[in-house]
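*Asks:* okay, sequence plus prediction incoming.
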Amino acid sequence: MTHRPGQLHLNAFLMSSGHHEASWRLPESDPSSVSTNIAFLQQLALTAERGRLDSIFFADGPAQGRDVGRRPSGTLEPTVVLAAIAAVTSRIGLIATASTTYNDPYNLARRFASVDHISGGRAGWNIVTTAFGEAARNFGLADQPSHRERYERAAEFLEVSLKLWDSWEADAEVGDKAAGVWGDSSKVHAIGHVGEHFSVAGALTTPRSPQGRPLLVQAGSSEDGKDFAAQYAEAVFTAQQTLADAQEFYADLKRRAVEWGRDPATVLVLPGIVPVIGATEAEAREKEDELDRLIKPEYARVELAKTLRVHPDDLPLDRELPADLPSEDEIEGAKSRYTLVVNLARREHLTVRQLIGRLGGGRGHRTFSGTAEQVADAIQDWYDHGAADGFNIMPAVLPSGLDDFVDQVVPILVDRGLFRTEYTGTTLREHYGLAVPENRWTAARTAEIAR
């Protein structure tokens, strides 16, 4: 596959002290504040902007679902974080996760439109359905809705949000002091949505934002998730371990996008990669080994048991996974992540202890240890061979892992003509080469005039 020069896309997925679960135990980490120190998060964003990355991304979930003994677990609400980061940056895209299962469309559409205004058009929404029961019990439910129900709600949630973002036409604000007319009422539209899950009168209180709407991102790789992404997503965060699996996912998603009547070039596929960079390959491997030695298996085994829907006692550390695990059809949570973990363990005949080590760096995302040149080679190999439009960079350790990537790997990609030398736009859509969506009301009026 041939890509246009300089069109590789890079997003930095930022997570507390780093993606490796033991990163907080290293001397460089300050585990007391990595998740809630806004100055620390702002500095990471400035580093990513110095590297001219397309965007940064924060995950989120509305429940304290893990043992807090394992790793730093406290978080801030991510759209608030994006607003604070927008104040100190000027170009880097700003993406946050928000659940369609445990939010309402009006408030969430308003929050993301507000971030898009505050940032001058740099907001993105990572759309998730939330795949763990602890969240349900925080919202008055006995358990999470089924996988299919969550995606049906997500589709209607997004349709309502799209209507709300279109409820103000771009030229609704007139500002005519002489005539005493601030806005054109004919260009602000109540959406009047009545559906199975939502009834929303509208219009939004927030005028149309610089991008028209935030960039839409999705991260599920189940069958329902891929169909949802093909219909709506403009960037897709995904996890594959091998080139062949990544190529298969890439081709499948692009095909599905065509079936939904979309240009597949407007659906960007960004697999996750956890780069561990050293001056030599041996140094990089020693860095990774040091992190793995700091994993506490008693915590990691409990987390793995949750993913596999088994009891921790069924996972002896020095044996391979049990033969009688549930099928993917029996999983109501993160189906694609379940399958990825099981396939990895089966394919490489890993013991539970070895699997815990492999998952410690990126929870199923590809971990790659090597020199900056070797990391650049790994990125280019998947990019050149139809497996990715770019990558979700997941530093194992923060801040050093992001510094190493920006200062050592990015210049190599630039020298090879794969990545930008400077930002050429100011909005997230411009970074990703995507147009501002046309407002449905403006389009209808234009079509009516043309008739």
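*Replies:* That came in fine, so what should we check first? Note that this is a predicted model, so its numbers are computed, not measured. Numbering: from 1, shown residues only.
*Asks:* make it CA atoms for all contacts and neighbour counts henceforth
*Replies:* OK.
*Asks:* count of residues packed around Ala305?
*Replies:* 15 (other CA atoms under 10 Å).
*Asks:* I misspoke; the intended subject was Ala282.
*Replies:* Neighbours of Ala282 (other CA under 10 Å): 13.
*Asks:* same question for the one 10 residues further on.
*Replies:* The number of residues packed near Asp292 is 22, by other CA under 10 Å.
*Asks:* helix or strand: which one has it?
*Replies:* helix 281-293 (DSSP states H and E).
*Asks:* following that helix, which helix or strand comes up?
*Replies:* Counting by DSSP H and E, what follows helix 281-293 is helix 297-308.
*Asks:* follow-up on the earlier one: starting at the chain centroid, how far to the helix holding Asp292?
*Replies:* 27 Å (CA atoms, centre = their mean, to the nearest Å).
*Asks:* included below, for side-by-side comparison, is a second structure:
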Amino acid sequence: MSDQRKIRLGAFLRGPGHHVAAWRHPDVPANPGLSLKHYAEGARTAERGLFDMAFLADSLVARNGDQPIATFERTGHVAHFEPLTLLSALSALTEHIGLVATASTTYDDPFHMARVFASLDHLSGGRAGWNVVTSADPGAAANFSRDRHLNHAERYDRALEFVTVVKKLWDSYDDDAFVADKASGIAIDRDKIHVANHIGRHFQVRGPLNVARPPQGHPVIVQAGSSDAGQDLAAETAEVVFTAHANIGSAKRFYSDLKGRLARFGRSPGGLKIMPGIFPVIGRTQAEAEDKYDAIQDLIDPVVGLALASGLLGGVDLSSYPLDGPLPDLPESETVKSRFKLVSDLAHDRQLTIRELYKAIAGARGHYQIVGTANDVADLLEEWFTEGAADGFNIMPPIQPSGLSDFVDTVVPELQRRSLFRTAYEGETLRENLGLERPLSGSQLLATQRA
């Protein structure tokens, strides 16, 4: 292993934590999704642990809002901040950590998206990242004056053009276009303005953007789709990929497949960091870790557990099937293809009942789950990293704030002792800390093409 290659870490911040019953745990504050103080503590803890980024997911529907009222009223993560608003606040409360927000290409427009992420990149001094999603929840259509949710292929076709337009808009100006020459009266060098004039299947966007080129050139592009279309989108556009795998074999196959697609788009393997999600329950001993896990598992409400399984299987109604019977054979979901396969395969491979299935996914939701000591967690991360299954990991604390603190205080020092993780931030921007190249500006690209 090269001395230059280090594990990358993201902190997946979710109000109460990632376990479906986290909000009921006595160590979790009430309504954490509406507390800036709570999120600031999480981001600062991750920064203390030298994490590359703090990541916020998002939903354009109230979680379980389309479920019967008995389910909706028992869901502990309905109310939460819009992620870009929250990360703008966190940018003033942190100094080094990257700030990555989820935003949809299905229910927004490229000009607005380019503008808000460029603004966040400026506000944070070059620490912004955009997690590109196509929105898997059909219920979002009703919240945006749409008659229907676009099908899987349509969403990904739109997403590719969307990202292309956003990048053009980020390149509306060269880095040094805003000369502000008071003596001559020239504010912007006209030769360094690049108007997009985009006309495509989904969008017509003239430009230029009304925000200067971002400090990173482009905020870091993150993607999380694992379907075939999702992997193609990632291979063409993404620089970080969040993914879910229940075992190292699956993770290695995905890693090899996705990295192997990059050459088709003129890209090298180092330009894309693959970071599977890891759900760690950490104790000083194995017994303590198992006690922590059992304590939170005991808080699962069967109504909520069943709704979770239904949602990850594409919204299928499981209420008519016995909880202690097997998962029935189901048609493939059109909305959440990769997660549907992961969860259904888990049920069938382990011969789980529906009750056993929702308990198995209540924390990690199909990501890898480990219950053990800090050494156990470090061993796992080292194996996946050195065996070609990951470039880093998106850490999903079971509860907040203690779950992330446990990782930072015990696992990070062990990774550093093994020379697998940094002991100081290498750069000032998210792109620099991830070891990603800064995109050339419009004039730089033209000069390169002419050379």
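*Replies:* Received the coordinates, thanks. Given the structure is predicted, the values throughout are model-derived calculations rather than measurements.
*Asks:* re the thing from before, give me the contact list for the helix holding Asp292 of the first structure.
*Replies:* His20, Ala22, Ser23, Val276, Ile277, Gly278, Gly357, Gly360, Ser369, Gly370, Thr371 (CA atoms under 8 Å, 6 or more residues apart in numbering).
*Asks:* could you redo the last one with a cut-off of 6 Å?
*Replies:* Helix 281-293 of the first structure has contacts (CA atoms under 6 Å, 6 or more residues apart in numbering) with Ala22, Val276, Ile277, Gly278, Gly357, Ser369, Gly370, Thr371.
*Asks:* in strands only, show me those residues.
*Replies:* Judged by DSSP state E, the contacts of helix 281-293 of the first structure include Val276, Ile277, Ser369, Gly370 as members of strands.
*Asks:* go ahead and confirm the last one touches Ile277.
*Replies:* By that I understand Gly370 of the first structure. Yes: with contact defined as CA atoms under 6 Å, Gly370 of the first structure counts as touching Ile277 (5.4 Å).
*Asks:* spell out the secondary structure type for the aligned partner of Pro322 of the second structure in the first structure.
*Replies:* Aligned by TM-score structural alignment, Pro322 of the second structure pairs with Pro316 of the first structure. Here Pro316 of the first structure takes the coil state, with states given by DSSP: H, G, I helix; E, B strand; the rest coil.
*Asks:* which residue sits closest to Pro316 of the first structure, ignoring its sequence neighbours?
*Replies:* Distances taken as CA to CA, 6 or more residues apart in numbering put Val352 closest to Pro316 of the first structure, at 6.7 Å, once the chain neighbours are dropped.
*Asks:* counterpart of the one you found over in the second structure?
*Replies:* Under TM-score structural alignment, Val352 of the first structure pairs with Ile354 in the second structure.
*Asks:* how about Thr266 of the first structure?
*Replies:* Checking TM-score structural alignment: Thr266 of the first structure goes with Gly271.
*Asks:* and for that match, the neighbour number?
*Replies:* Residues near Gly271 of the second structure, counting by other CA under 10 Å: 16.
*Asks:* likewise for Pro312 of the first structure?
*Replies:* For Pro312 of the first structure, using other CA under 10 Å, the count is 18.
*Asks:* pretty sure it is touching Ala305, no?
*Replies:* Yes: assessed by CA under 6 Å, Pro312 of the first structure is found in contact with Ala305 at 5.3 Å.
*Asks:* which residues in the first structure form strands?
*Replies:* Counting by DSSP E, the strands of the first structure are 9-13, 55-58, 93-99, 123-128, 173-176, 181-183, 190-194, 199-202, 215-218, 235-238, 268-277, 366-370, 390-393.
*Asks:* for Ile38 of the first structure, which of the ones you listed is the nearest?
*Replies:* strand 55-58 (12.9 Å; CA to CA).
*Asks:* which bit of the second structure covers that closest one?
*Replies:* With TM-score structural alignment as the criterion, strand 55-58 of the first structure aligns to 53-56.
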